[in-house]
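show me the folded form of this:
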Amino acid sequence: MPLLSRRSFLAAGAATLAAPLLPAIEPIVRPGSKADIKLSLAAYGYRQFLDLKKPTMTLFEFIDLAADLPLDAVELTSYYFAETTDAYLDKVKEHAAKKKLAISGVPVGNNFCVKDDAKRKVQIDLVKDWTVRAAKLGAKTVRIFAGNLEKGETLEMAQARVIAAMEECLEVAAKHNVLLALENHGGITATPEQLLALVKPIKSPNLGVNIDTGNFHTADPYADVSKIAPYGVVCQIKTEVQPAGGKKEEADLGRYVKILKDANFHGYLALEYEAAADPKVAIPKYVKELRKLLG
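Purely as a prediction, here's the structure:
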């Protein structure tokens, strides 16, 4: 079953319920009663090899590695594109297709909390540019961040700035049929309530949540992931979890998969490996475990 856009989810839900749905961001109405989760692999897991300062692996080689695993797609982090020309993007897209892998998404690193207007415009333009590039790659989502409070800033001021920036970027996302996925990435998205405070006010079918299972350092990260799962359009799953006041521990991947299934999640689950072990050894094991859990 192909990945549906948030607009498709809402349209399908409206048809099922025979009643119009408000365009506001609410828990996504997904077709059917069974989750449809496809498995992807984040390039970020191989960051020490892909780092453009001294790369020992190209995105093409990363795709080759992924093709040997039981995956449906690859997530191509924007940090590791050697070029951003149309010709290069076409080659990357063609290479993934040749290896029978979709490109699930393109994560971008941005900060919309920046107070300086000129500097914030650079951040907005970064997201806009990568949204266009994601569309050229055939990617469904662009992962974005909110950012961190600057000194002397109030949460309310930063939230207003982030919402305005996202609304501007969503105009480009809508034009290119791409979903922007706001991640729970600490800063002003450190709790489910803070994240949803940024998402809920925006009335756009092209906005959703990037669920990162390793980024809530709260008393119960699993419970908090379950709070944002109904808004998720993509999920990055980590192999570790760190509750408040505790040390990193092995994540219960089965529990996270169950949370997604209980939320009737439709979309890509991308393994984003950040643990200490050699990713070339550890990642294949976790991919196989996740494939088994997904069924």
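
only C-alpha atoms for contact and neighbour calcs from this point on.
Will do.

now do the SS call for Leu41.
strand (DSSP: H, G, I helix; E, B strand; the rest coil).

that one against Leu71, yeah?
Yes: using C-alpha atoms under 8 Å, Leu41 is in contact with Leu71, at 7.3 Å.

compare those two (neighbour count), which wins?
Set side by side, Leu41 and Leu71 show more neighbours around Leu41, with 29 against 20, by other C-alpha atoms under 10 Å.

and that one, what does it touch?
Ala66, Leu71, Ala73, Val74, Glu75, Ala270, Leu271, Glu272 (C-alpha atoms under 8 Å, 6 or more residues apart in numbering).

again, only this time at 7 Å
Ala73, Val74, Glu75, Ala270, Leu271, Glu272 (C-alpha atoms under 7 Å, 6 or more residues apart in numbering).

three-state assignment of the residue most central in space within the chain?
Among the residues of the chain, the one closest to the centroid is Asn210, at 3.8 Å (C-alpha atoms, centre = their mean). Secondary structure, three-state DSSP: Asn210 is strand.

next one: it from Ile237, what distance?
Counting by C-alpha to C-alpha, to the nearest Å, the separation of Asn210 from Ile237 is 10 Å.

what do you get for Phe81?
Per C-alpha to C-alpha, Phe81 is found 22 Å from Ile237.

more neighbours: the two, which one.
The neighbour comparison of Phe81 against Ile237 (other C-alpha under 10 Å) goes to Ile237, with 24 against 17.

quick one, what contacts that one?
With C-alpha under 7 Å, 6+ apart, Ile237 has these contacts: Asp212, Thr213, Gly214, Leu269, Ala270, Leu271, Glu272.

let's see that with 8 Å instead.
When contacts are counted by C-alpha under 8 Å, 6+ apart, Ile237 touches Ile211, Asp212, Thr213, Gly214, Leu253, Leu269, Ala270, Leu271, Glu272, Tyr273.

contacting residues around stretch 140-149?
Stretch 140-149 is contacted from outside by 5, 103-114, 127, 130-131, 134, 155, 158, 162, 177-189, 210, 233-234, using C-alpha under 8 Å, 6+ apart.

sequence B follows; please return its structure for comparison with A:
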Amino acid sequence: MDNRRRNIIRALAIAPFLLGMRKLMASPKIVAKAKDRLQYSVNAYSFNSLLRNGEMTFFDMMEFAASIGLDSVDLTGYYFSSYPEPPLNSELFQLKHKALKLGLNIAWTGIRNDFVNPDAESRKADSAMISRWLDVSSSLGATILRVFTGKHNYDGFSKNEVKEWLVAEYKTCAKYGEEKGVIVALQNHNEFLFTSDEIIDIIKRVDSEWFGLILDIGSLHAENPYDEIEKLAPYANYWFIKEHVYPNGIKTPVNMKKIANIVKNQGYQGYISFESLSDGDPKEIIASMFNSFKAEYEKL
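Got it, this is the predicted structure:
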């Protein structure tokens, strides 16, 4: 049999398979599922008192997250006993090992910094601390390190001057984040930048794909926080969903339907993390928030 005839027979043999694959790839159901890739996490601050008094560990938190069907955990830096110094790699690798056994990711860690401080040396020290914790994030396999603005008294300086400090430090951090493969993400925390426009301005001025936003829905105290959330949504690399929002600064239960709509309409594909700040059993509150959001999202 010559090569030409052999090639024709081979092509005829695989034609039904190729046709079936084309139909499968064109299936609307397959395409729809591919578009809905939200992952769910829990922030360690939800268990603040339990983690601080020793009633709970990160390992316990992971067990809880896996038990209710979450995909990941946020391991906040200041619950490591060494903080602000980085923990040993042996400790980090035990956490990674536990996460693997439970089928979880470690998506996030975060530290406290204050770039509003007028003292340049203090800002430089905080920037160096962020670099060390970017190493920690990389060792954990976390893709995001949370940072703040800070809320130091800056008497004698204008707000625009302070914003220049922020941009300069964030650029330095983002550059190192790029080297480590970790996004440095600002959590809007109602400390120095209070509106969506101010936050977006800083993100644009830093101008790095390695600097982004953790959208904290509970830290926007405008007349209509949902409008502010919607404006920030295109910039979000990560979401913190809390049980309350603050229209005009007034504590109000979150409308999960509105949040789910904003997330869905934006086409967001990353992590949604739940954080409880309320009294009561944090496990019950987190499980309820998770189920409530998922129920609303899946209706859309």
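
quick one: TM-score?
Superposed pair, TM-score by TM-score structural alignment, normalised by the length of the first structure: 0.84. Supporting alignment: 261 aligned residues with a C-alpha RMSD of 1.7 Å.

which stretches of the second structure form strands?
Using DSSP state E, the strands of the second structure run over 39-42, 72-74, 105-110, 144-147, 183-187, 211-216, 236-242, 244-245, 252-253, 271-275.

dump the ones you listed to TSV, plus distance to Lys299 of the second structure.
Formatted as TSV, the strands of the second structure follow (distance: least, C-alpha to C-alpha, whole Å):
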stretch	distance to Lys299 of the second structure
strand 39-42	17
strand 72-74	23
strand 105-110	26
strand 144-147	29
strand 183-187	29
strand 211-216	23
strand 236-242	18
strand 244-245	22
strand 252-253	20
strand 271-275	17
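
so which of these is nearest Tyr176 of the second structure?
Nearest of the strands of the second structure to Tyr176 of the second structure, taken as C-alpha to C-alpha: strand 183-187 at 9.1 Å.

before we move on, the earlier item: between Asn210 and Ile237 of the first structure, what contacts are shared?
Counting by C-alpha under 8 Å, 6+ apart, Asn210 of the first structure and Ile237 have no contacts in common.

just to check, Pro192 of the first structure is in contact with Ala229?
No: with contact defined as C-alpha under 8 Å, Pro192 of the first structure does not reach Ala229; the gap is 10.0 Å.

out of these two, which sits in the busier spot?
Taking neighbours as other C-alpha under 10 Å, Pro192 of the first structure and Ala229 compare with Ala229 leading, 27 against 19.

so that one makes contact with Ala263?
Yes: contact criterion C-alpha under 8 Å: Ala229 of the first structure and Ala263 qualify, at 6.2 Å.

distance from stretch 191-207 of the first structure to the middle of the chain?
With C-alpha atoms, centre = their mean, to the nearest Å as the basis, stretch 191-207 of the first structure stands 14 Å off its chain's centre.

in the second structure, what stretch matches it?
Counting by TM-score structural alignment, stretch 191-207 of the first structure pairs with residues 195-211 of the second structure.

tell me the buried residues in the matching stretch?
For stretch 195-211 of the second structure, the neighbour count (16 or more other C-alpha atoms under 10 Å) marks Thr195, Ser196, Ile199, Ile200, Ile202, Ile203, Val206, Ser208, Trp210, Phe211 as buried.

likewise stretch 178-193 of the second structure?
Quick answer for stretch 178-193 of the second structure (16+ other C-alpha under 10 Å): 178, 180-190, 192-193.

swap in stretch 278-285 of the first structure?
Buried residues in stretch 278-285 of the first structure, counting neighbours by 16+ other C-alpha under 10 Å, are found at Pro279, Ile283, Pro284.

hmm, who's touching that stretch?
Against stretch 278-285 of the first structure from outside (C-alpha under 8 Å, 6+ apart): Gly45, Tyr46, Leu69, Tyr273.

reformat those as JSON lines; add distance to Phe62 of the first structure and neighbour count.
Formatted as JSON lines, these follow (distance: C-alpha to C-alpha, whole Å; neighbours: other C-alpha atoms under 10 Å):
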{"residue": "Gly45", "distance to Phe62 of the first structure": "10", "neighbour count": "20"}
{"residue": "Tyr46", "distance to Phe62 of the first structure": "8", "neighbour count": "20"}
{"residue": "Leu69", "distance to Phe62 of the first structure": "11", "neighbour count": "15"}
{"residue": "Tyr273", "distance to Phe62 of the first structure": "14", "neighbour count": "24"}
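
can you map out the helices along the stretch 101-250 of the second structure?
120-140, 159-180, 196-206, 225-232 (DSSP state H, counting those that start in this stretch).

would you turn these into TSV with distance to Glu55 of the second structure?
Below are those laid out as TSV (distance: least, C-alpha to C-alpha, whole Å):
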stretch	distance to Glu55 of the second structure
helix 120-140	23
helix 159-180	33
helix 196-206	37
helix 225-232	35
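
and Ala26 of the second structure, which of the ones you listed is closest to it?
Across those, Ala26 of the second structure has its closest neighbour in helix 225-232 (31.9 Å, C-alpha to C-alpha).

quick one: buried residues of the closest one?
In terms of neighbour count (16+ other C-alpha under 10 Å), helix 225-232 of the second structure has its buried residues at Pro225, Tyr226, Glu228, Ile229, Glu230, Leu232.

to which residue of the first structure is the fourth one aligned?
Okay, so that is Ile229 of the second structure. For Ile229 of the second structure, the aligned position in the first structure is Val225, judged by TM-score structural alignment.

quick one: that match from Leu126 of the first structure, how far?
Computed as C-alpha to C-alpha, the Val225 of the first structure to Leu126 of the first structure distance reads 28 Å.

again with Lys261 of the first structure
Distance of Lys261 of the first structure to Leu126 of the first structure, computed by C-alpha to C-alpha: 33 Å.

could you do Ser104 of the first structure as well?
Taking C-alpha to C-alpha, one finds Ser104 of the first structure at 19 Å from Leu126 of the first structure.

returning to that earlier point: and of the helices of the stretch 101-250 of the second structure, who's closest to Asn291 of the second structure?
helix 225-232 (20.5 Å).

where in the first structure does the helix ranked longest in the second structure fall?
Ranked by residue count, the top helix of the second structure under DSSP state H comes out as helix 3-26. Across the first structure, nothing matches helix 3-26 of the second structure (TM-score structural alignment).
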